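# Predicted model and sequence below, questions to follow.
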Amino acid sequence: MKIRYPAVAGFFYPSDAEELIELIENCYLHKLGPNSLPTKGGKYKISGYVCPHAGYIYSGPIAAHSYYELSKRADFDEITVIILGPNHTGLGSAVSVTDAIWRTPLGDIEPDLEFIEMLWKECEIVDLDELAHLKEHSIEVQLPFLKHLELLEIAKFKIVPISMMFQDFDIAIEVGHFIAKIAKELGRKVFIIASTDLSHYEPQEIANEKDSLVIKDILNFDEKKLYEDVHRYNISMCGYGPTIAMIRAMKLLGAKESKLLAYATSGDITGDYSAVVGYASILIE
């Protein structure tokens, strides 16, 4: 099978396995993290997450909240994790999946080939395209957290990686519809992750104001208002399309509850609040 090699190992996170595990564990135990390592013993419950994708030293503690909650809803059965991320590179198709194996410093993660094949064959706007994923980081940075949970024997994962260059409302809604449809038809245990950062390079006060708007929309399951607010208030949230798709899929799969797990900015890490990036972890179930 094809292998998708890491594009940002050594930049967004360590390329050495021991260093990477140490950093991931530090993210869980960080003052901005959940302050606890994930443990075994979860009971599966379908859930969706908003999770950031910056370098681990910046957004890792916030991302750890999502994976801590995910670990509590996993059992050591095979779970398909659908990861939707924005396409920052401009390479490849407008919306695409790849059926490659994803290599991480902690080991490989396999694709859910049956789910992927159904998605690109049934959903007309989704292509099977490796190029869009080749250098994109938004999906890749989620995978070491998943692989770390495998190493802890908390769960076994396969993935469906969806890269979205086009994030129009109707496109995102259609992607979410087909994710839910195929998950039901295949009877899969699934988690759905929308990989996104929030405001980019705004002063802290403005970032907090703008981010509070989109966080409220997500918590209210309001995909349309999220789309409208991003454009009306010029909010530089890079993965609003993936987030809309995740919300729609989770609604179709029966989700009723939402919770803000954590919010912070890069300024809370660096101490420089003049131009920050916002990060949130949000749970939908």
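On my side now, so go ahead. Numbering: from 1, shown residues only.

# okay, CA-based contacts and neighbour counts for the rest of this
Noted.

# was I right about residue 280 contacting residue 52?
Yes - taking CA atoms under 8 Å as the definition, residue 280 is a contact partner of residue 52 at 6.3 Å.

# take a look at this one as well, against the first:
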Amino acid sequence: MAGAPAHRQARGLRARVRLRRGLQGRRRLSLAGSFYSRGVIRPPVVAGRFYPKDPAELRATVATLLADARRPHNLTPSPRAERGNVRAVVAPHAGYIYSGPTAARAFARVAIPGLVVILAPNHTGICHATSGISLWESGAFRTPLGDVPVDADVASALREISGNTVEVDHAAHENEHAVEVELPFIQVSRADVRIVPLVIAWDAWEPARRLGEILARLIGAIGEPTLLLASSDLNHYEPAEISEKKDARALDAVTALDGEELLARCKRERISMCGRAPVAATLAAARAVGATRAEVVDYRHSGWVSGDNARVVGYAGVVIS
């Protein structure tokens, strides 16, 4: 298939994905049930710490955050963009007491489609993927709200398109919180969602650009609405006055849809944005599928809650359309 035109490759891949799923229209809604028998369930590791462990409390917390996010606020922008036009989102992954309102402001702007591809940073330092791109390829991610199935067919298609640059690596995911913390917002917004979760362990533009191209090809090949979700906090553990300036510099690159400049700026100006590589790859993919605009819908830092402005972590919600 290496020498085939791109449109022919896309048609062939789309046909193979549909064949593997056995999609004849009537089976689309029952597809989630097939994932459980084909893979491992990844249990929650930060329930009770980053967000409530009790299912009823968690659902109520997220629902309240989303409802509040849909109301205009003086300190943050009012929702303007059409929800159906959003191609990608950047959302934070800290404890909900700190970053929950910001994540909610981002998710409130999105009509969550059936498929979400999540790109997260590697906080643990554990990575068995030689490429630095770790995929959980099947099964499900569990939260107190239930299991979120991994779309095994799309994950397989992603590996095929990437030439196996995207590698199966459960070890990178097992104790990584940056995917898990996003899931309750997705679950409350849409019950039948499927995910393709990636954890990224490099910090350079060229692999980010390549991954962006791969994801854009995947979205074109599978032929269904797909949301890209980059999980990231902003600058870490500096005084608020410094952190706010660094966060603004990083967000300027994000709103310019310039992943290369984002990575260069973070390195040059020592901006410790943990998910800069996932965001850069997401920007590359979003541009390749037609995105032209990125809007910061919320910004705040941990000092707003803790009152400690000596060492803050920044959070932003960004929608890309």
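Sure, I can see it. Quick caveat: nothing in here was measured; it's all calculated off a predicted structure.

# sorry, back to before: list residues touching both of residue 280 and residue 52 of structure 1?
Overlap of the contact sets of residue 280 of structure 1 and residue 52 (by CA atoms under 8 Å, 6 or more residues apart in numbering) consists of 62, 63, 197.

# list the contacts for the second one?
Okay, so that is residue 63 of structure 1. Contact analysis of residue 63 of structure 1 by CA under 8 Å, 6+ apart lists 33, 51, 52, 53, 280, 281.

# Aligned counterpart of the third one in structure 2, please.
If you follow residue 52 of structure 1 across to structure 2 using TM-score structural alignment, you land on residue 92.

# which SSE is residue 68 of structure 1 in?
Residue 68 of structure 1 belongs to helix 56-72 when assigned by DSSP states H and E.

# what do you get for residue 187 of structure 2?
Here residue 187 of structure 2 is covered by helix 183-189, with elements defined by DSSP H and E.

# Onto which residues of structure 1 does that helix map?
Going by TM-score structural alignment: helix 183-189 of structure 2 matches residues 143-149.

# That stretch against structure 2, how far on average?
Its matched residues in structure 2 lie on average 0.7 Å from stretch 143-149 of structure 1 after superposition (mean CA distance after the TM-score superposition for structure 1).

# one step back: residue 232 is in contact with the match of residue 52 of structure 1, correct?
Yes - the criterion here is CA under 8 Å, and residue 92 of structure 2 meets it with residue 232 at 4.8 Å.

# overlap in contacts of those two?
Here residue 92 of structure 2 and residue 232 have residue 315 as joint contacts, going by CA under 8 Å, 6+ apart.

# all strands for structure 1, in order.
Using DSSP state E, the strands found in structure 1 span residues 3-4, 47-51, 78-86, 95-97, 101-104, 107-111, 127-128, 156-164, 190-195, 200-202, 258-265, 276-284.

# Need the counterpart of residue 108 of structure 2 in structure 1.
Counting by TM-score structural alignment, residue 108 of structure 2 corresponds to residue 68 in structure 1.

# Tally up the residues packed near that match, please.
Counted with other CA atoms under 10 Å, residues neighbouring residue 68 of structure 1 total 20.

# Was I right to think it contacts residue 34?
Yes - counting by CA under 8 Å, residue 34 is a contact partner of residue 68 of structure 1 at 7.2 Å.

# shared neighbours of those two, which are they?
Counting by CA under 8 Å, 6+ apart, the contacts common to residue 68 of structure 1 and residue 34 are residue 28.

# next one: stretch 93-111 of structure 1 to chain centre, how far?
14 Å (CA atoms, centre = their mean, to the nearest Å).

# Excluding chain neighbours, what is closest to residue 239 of structure 2?
residue 310 (4.3 Å; CA to CA, 6 or more residues apart in numbering).

# Please apply the same query to residue 84 of structure 2.
In this structure, residue 84 of structure 2 finds its nearest non-sequential neighbour in residue 111, 5.5 Å apart by CA to CA, 6+ apart.

# Return the distance of the helix holding residue 68 of structure 1 from the chain's centre.
Centroid displacement of helix 56-72 of structure 1 relative to its chain, using CA atoms, centre = their mean, is 10 Å.

# same thing with stretch 173-185 of structure 2?
Its chain's C-alpha centre lies 10 Å from the corresponding centre of stretch 173-185 of structure 2 when counted by CA atoms, centre = their mean.

# May I see the strands of structure 1 organised as TSV, with mean neighbour count and distance to residue 217 of structure 1 added?
Formatted as TSV, those follow (neighbours: other CA atoms under 10 Å; distance: least, CA to CA, whole Å):
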stretch	mean neighbour count	distance to residue 217 of structure 1
strand 3-4	17	34
strand 47-51	28	12
strand 78-86	24	18
strand 95-97	25	24
strand 101-104	20	32
strand 107-111	19	31
strand 127-128	20	29
strand 156-164	25	20
strand 190-195	28	14
strand 200-202	17	18
strand 258-265	20	11
strand 276-284	25	11
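
# CSV for those, including distance to residue 240 of structure 1?
What follows is the strands of structure 1, written out as CSV (distance: least, CA to CA, whole Å):
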stretch, distance to residue 240 of structure 1
strand 3-4, 25
strand 47-51, 10
strand 78-86, 8
strand 95-97, 14
strand 101-104, 24
strand 107-111, 24
strand 127-128, 20
strand 156-164, 10
strand 190-195, 9
strand 200-202, 13
strand 258-265, 16
strand 276-284, 13
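
# Out of these, which is closest to residue 58 of structure 1?
Closest approach to residue 58 of structure 1 among the strands of structure 1 (CA to CA): strand 258-265, 8.0 Å.

# who touches that closest one?
Contacts of strand 258-265 of structure 1 (CA under 8 Å, 6+ apart): 32, 59, 62, 65-66, 204, 215, 219-220, 276-285.

# Spatially, what comes nearest to the aligned residue in structure 2 for residue 243 of structure 1 if we skip its sequence neighbours?
Counting by TM-score structural alignment, residue 243 of structure 1 corresponds to residue 279 in structure 2. Nearest residue to residue 279 of structure 2, sequence neighbours excluded (CA to CA, 6+ apart): residue 230, at 5.3 Å.

# what does that neighbour align to in structure 1?
Aligning on TM-score structural alignment places residue 230 of structure 2 opposite residue 194 in structure 1.

# which residues touch residue 97 of structure 2?
Neighbour list for residue 97 of structure 2: residue 305 [criterion: CA under 8 Å, 6+ apart].

# I'd like the distance between it and residue 181 of structure 2.
Going from residue 97 of structure 2 to residue 181 of structure 2 by CA to CA, to the nearest Å gives 12 Å.
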